[in-house]
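*Asks:* Can you look at this prediction? I've put the sequence above it.
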Amino acid sequence: MKNCPYCKIDVGGNLKKCPLCQSRLVGEDEEKYFPTQLKLKFQSFFFKLQLFIVWIVIISALWLDYIFKLPFGKYGGFHWSLLVLMWLFAFEFSIIHVFKKGMDASRIMSIVVVIVMAMVSVTAYYFGYLLFVLQWVIPIMVMCTIIANFVLCMVDKSGNAMVYLLTDLLVGIVPYFVYITLKKDCPIEWMICLLVSFIIFVGAIIFKGREVVGEIQRRLSV
C-alpha cells in the first residue's frame, strides 16, 4: 500500500499523488479499486476532438470572412461566416444531447430534426431558396421523422416515442389547415404529408391503441 510522507495517510489502489496535498506517494501499487471506463474515455476523447475541429473551422471562417474578405461564391451581401458559426453551434448543441444521459432515440431525433429544419430555413433565406425549402424540404423531413418515430414506437418498449410521434403527426397536419384557413392552395407536398400523417395515426391506433389513448389522456389531463 502506498502512503503520503507529508499527510501520514495510507492510500490504496494505484494513485500516483496524494488526494489531500497532491504530493507524490511512496510505496507499492495495489490493484485498482475501480475498473477503467474505456467507453467514457473514448466518448470524452471524441467530444474533445470534434470540439477542437469545430473551433478550427470557426476561427478559419471568421478570419477568411472578416479579415481576408473572401466572398462566398456568387452570393454576397452578408457575412457567410455567421452561417457557419450558426451551423456549428447547432451541431454542438446536437452533440451534447446525443451524449446526455437519459435521452432516448426519439427525443434525440426530434430535437436534431427541429434544429436542422431551423438551420436549413435560415440558410435558404439568405441564398434565396426559402420557398423551395418550406414547400419541399421541410415536408419531406417531417414525413421521414413521423415514419421513423412510428418504427421506434413498434420496437422501443421503455422510451417516450409515442409522445414524439403524436407531436410529429400534429406538425404534419397543422400546415394543411393553416393553408385552408388562409384560403390558399395547399402545396402538394404538405398534402402528401397530411396523408402520411393520417396513415401513420391509423397504424398507431391499430398496433398501439392503448398507448395512444393513454398518452393523449396524460398530456391533456383527461
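*Replies:* Structure's in. What do you need? Residues are numbered from 1 along each chain as shown.

*Asks:* From here on, just use CA atoms for contacts and neighbour counts.
*Replies:* Fine.

*Asks:* Next, please give the residue ranges for the helices of this structure.
*Replies:* 38-62, 80-99, 105-127, 130-132, 138-155, 161-181, 188-220 (DSSP state H).

*Asks:* Put this next to the first one:
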Amino acid sequence: MQYCEHCKVYLRGNRKKCPLCQNSLKMNGNDSEEVFPEIPVTYQNNVIFRMLIFLSISIIVMSFAVNAMFPTEVNWSMLVISGIFCMWISLGVVIKKRNNIPKSIVWQVAIISILAVVWDWRTGWKGWSIDFVIPIACVVAMIVMYVTAKIMHLSVRNFLIYMLMDGIFGIIPFAFLLLDILKYRYPSIVCTTVSIISLAAIIIFEGENIKEELNKRMHL
C-alpha cells in the first residue's frame, strides 16, 4: 500500500504520484504490483479508425482530382488537406487525453483556435478565425463541458478547474473588442458575456472547492 501525506489516503498499486493531488507517494509494505494490469490500447484494429483513414485519403485524392479538372486561382485542395490535418491533430489529443474529458475539451479549444489563426493567416488574413472560430469554440466548449458533467455524473472537482480555465480563455475575445480588430462583433460579445457569467457562477457558488483544488494542484 502507498500513502499520500497530503490527502491522508492509502492507495493500492505502484504509483509515483497521488492521482488526487499529484504529490509524491511513500511506499508501505511490499505491494509493488499494479492492481490492474496495464493493457495497451490498440487502434489499428478499430474499424472506425480505419474508416477515418480511408475517408481522409479518399477526400484528399478527390480534391486534387477535382482541382485539376476545374482549376481556379485558389488551390482549395490544400485547404482540404489542412482541414483534415487539423482534424487528425484534434483526434490525437482526444485519444491521448481520453481519461480526462474536461481536460481534453480545454485542449481542443486551444488547438482549434491556434490552427484556425494559422490557417487564416496562411490563406490571406480574412479575420474569420477571431471573428467566429475562437468565440464559438469557447462557448461550445463550456456547453459541452457542462452537459458532459451532467450526463456522466462527474463530481464538481473533476471538471471545476477546467471549466474555470475555459471561462478565462473565453474572455480573450473581449481583447479583440477593445482592440477593435473585428469585422463581426456579435460572436465575441456573446462569448465574453457567457464567459463572465460562467466565471461569476463558479466563483460565487464553488469558491471553496476552487480554493481546495488549487491548493492540491499547486501543492500549497
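*Replies:* Noted; the coordinates are in hand. Model, not experiment: these values are computed from the prediction.

*Asks:* ok, back up a step: want to throw the helices of the first structure into CSV with distance to P71 of the first structure?
*Replies:* Below are the helices of the first structure laid out as CSV (distance: least, CA to CA, whole Å):
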stretch, distance to P71 of the first structure
helix 38-62, 11
helix 80-99, 8
helix 105-127, 13
helix 130-132, 21
helix 138-155, 28
helix 161-181, 37
helix 188-220, 34
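
*Asks:* Tabulate those helices (CSV), appending distance to V11 of the first structure and mean neighbour count.
*Replies:* CSV is the format used below for these (distance: least, CA to CA, whole Å; neighbours: other CA atoms under 10 Å):
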stretch, distance to V11 of the first structure, mean neighbour count
helix 38-62, 24, 13
helix 80-99, 33, 16
helix 105-127, 42, 17
helix 130-132, 64, 14
helix 138-155, 48, 20
helix 161-181, 48, 18
helix 188-220, 53, 16
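
*Asks:* What's the match for I147 of the first structure in the second structure?
*Replies:* Superposed on the second structure with TM-score structural alignment, I147 of the first structure falls opposite I143.

*Asks:* let me redo that: D156 of the first structure
*Replies:* Using TM-score structural alignment, D156 of the first structure pairs with L154 in the second structure.

*Asks:* Based on its surroundings, how many neighbours for that match?
*Replies:* 14 (other CA atoms under 10 Å).

*Asks:* quick one: contacts for I171 of the second structure?
*Replies:* Neighbouring residues of I171 of the second structure by CA atoms under 8 Å, 6 or more residues apart in numbering: 191-192, 195-196.

*Asks:* Looking at those residues, which is nearest K26 of the second structure?
*Replies:* Set against K26 of the second structure, the nearest of those by CA to CA is S195 (40.7 Å).

*Asks:* what residue of the first structure matches up with that closest one?
*Replies:* Match for S195 of the second structure (TM-score structural alignment): S197.

*Asks:* From F72 of the first structure, how far off is the closest residue to its match other than its chain neighbours?
*Replies:* Closest residue to S197 of the first structure apart from its sequence neighbours, by CA to CA, 6 or more residues apart in numbering: L169 at 5.3 Å. Distance of L169 of the first structure to F72 of the first structure, given as CA to CA, to the nearest Å: 38 Å.

*Asks:* Give me the nearest residue to I205 of the first structure, chain neighbours excluded.
*Replies:* V212 (6.6 Å).

*Asks:* Please tell me I have it right and that neighbour contacts Y164.
*Replies:* No: assessed by CA atoms under 8 Å, V212 of the first structure is found out of contact with Y164, at 11.2 Å.

*Asks:* intersection of neighbour lists for those two?
*Replies:* Joint contacts of V212 of the first structure and Y164 (CA under 8 Å, 6+ apart) do not exist.

*Asks:* related to what we said a few turns ago, quick one: contacts for the counterpart of the residue nearest to I205 of the first structure in the second structure?
*Replies:* Alignment note (TM-score structural alignment): V212 of the first structure maps to I210 of the second structure. The contact partners of I210 of the second structure, by CA under 8 Å, 6+ apart, come to 157, 160-161, 203.

*Asks:* With adjacent residues omitted, what lies nearest to L134 of the first structure?
*Replies:* S121 is the one closest to L134 of the first structure (CA to CA, 6+ apart), at 7.4 Å.

*Asks:* hmm, back to that, the contacts of I210 of the second structure into JSON lines, with extra columns for distance to I53 of the second structure?
*Replies:* Compiled in JSON lines, the contacts of I210 of the second structure are given as follows (distance: CA to CA, whole Å):
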{"residue": "R157", "distance to I53 of the second structure": "36"}
{"residue": "L160", "distance to I53 of the second structure": "35"}
{"residue": "I161", "distance to I53 of the second structure": "34"}
{"residue": "I203", "distance to I53 of the second structure": "43"}
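
*Asks:* of those residues, which stay in contact in the first structure?
*Replies:* Compared against the first structure with both residues aligned by TM-score structural alignment, their matches' CA atoms under 8 Å, these retain 160, 203.

*Asks:* Looking at the contacts of I210 of the second structure, spot the one nearest V74 of the second structure.
*Replies:* When the contacts of I210 of the second structure are compared against V74 of the second structure (criterion: CA to CA), the nearest one is I161, at 43.0 Å.

*Asks:* Which residue is the nearest non-sequential neighbour of the closest one?
*Replies:* Per CA to CA, 6+ apart, closest to I161 of the second structure is I210, 7.0 Å.

*Asks:* any idea how far that neighbour is from V190 of the second structure?
*Replies:* 25 Å.

*Asks:* Same check on I168 of the second structure?
*Replies:* Noted for I168 of the second structure: a distance of 14 Å to V190 of the second structure, by CA to CA.
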